[in-house]
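Enquirer: Just a sequence and a predicted model for now, questions to come.
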Amino acid sequence: MSANATHYDVIRKPIITEKSTMASEHGAVVFEVSIDSNKPQIKEAVEALFGVKVKAVNTTITKGKVKRFKGTMGKRKDVKKAYVTLEEGNTIDVSTGL
């Protein structure tokens, strides 16, 4: 597996919500990441893919809710988010597409 493939395996997609937009005003970008990735892997992947300097990485795991799907009980998947704070002067514009 090439180095780029592993970086794309770590970072799934950017998360664009009202909360993540407020975080971007303070130099942070929010990504959905793989559930088994750790902070150094996330930092390395963001720096390699976007060519920016990362200051800090905060992560959170949202447990999947139990919901009804067509009358039967099911469970949504667990989601891990990474709040990536960038160094001064570095930006990532996720709203235009990757």
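Expert: Nice, thanks for sending it over.

Enquirer: CA atoms for contacts and neighbours, from now on please.
Expert: Noted.

Enquirer: Could you point out the longest helix of the protein?
Expert: helix 39-50 (DSSP state H).

Enquirer: take the one below as the second:
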Amino acid sequence: MNVLKRPLITEKYAAMNEVGKYAFEVDKKANKVEIKKAVEKMYGVTVANVATMRSLGKVKTKYTKSGAVSGRTSLIKKAIITVKEGEVIDFYSGI
């Protein structure tokens, strides 16, 4: 099971990066211990804290010739990782 799916890079999370907090989209079934181990292994940092949240999918409606089609986007699980003071995760090093 691949625990980390992708880092979340938005203005809100970029501001949190300045204080040592990073956001990731993670597998729905992953727990905090698995997330901590995956981040430490992938980025080589020491994780101080892991906070998780589940975001319900939004309801979307598309209007077509045959009528309105409603659906829901998929549920995602987010993790906010706090790294030990003085350590940094660089998402842009491989670009």
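Expert: That came through fine. Computed from a predicted model, the values in this text were never measured in an experiment.

Enquirer: Quick TM-score on the pair, please.
Expert: Once superposed, the chains reach a TM-score of 0.87 (TM-score structural alignment, normalised by the length of structure 2), with 91 aligned residues with a Cα RMSD of 1.5 Å.

Enquirer: matching residues in structure 2 for the helix or strand just after the longest helix of structure 1?
Expert: Once helix 39-50 of structure 1 ends, the next helix or strand along the chain (criterion: DSSP states H and E) is strand 54-62. Strand 54-62 of structure 1 corresponds to residues 47-55 in structure 2, going by TM-score structural alignment.

Enquirer: what residues does the matching stretch touch?
Expert: Residues outside stretch 47-55 of structure 2 that contact it (Cα atoms under 8 Å, 6 or more residues apart in numbering): 32, 35-36, 39-40, 75-84.

Enquirer: Only the buried residues of the helix or strand containing Arg68 of structure 1, if you could.
Expert: Secondary structure assignment for Arg68 of structure 1, by DSSP H and E: strand 66-69. Within strand 66-69 of structure 1, no residue is scored as buried using 16 or more other Cα atoms under 10 Å.

Enquirer: Give me the residues contacting that strand.
Expert: Contacts to strand 66-69 of structure 1, defined as Cα under 8 Å, 6+ apart, come from residues 73-76.
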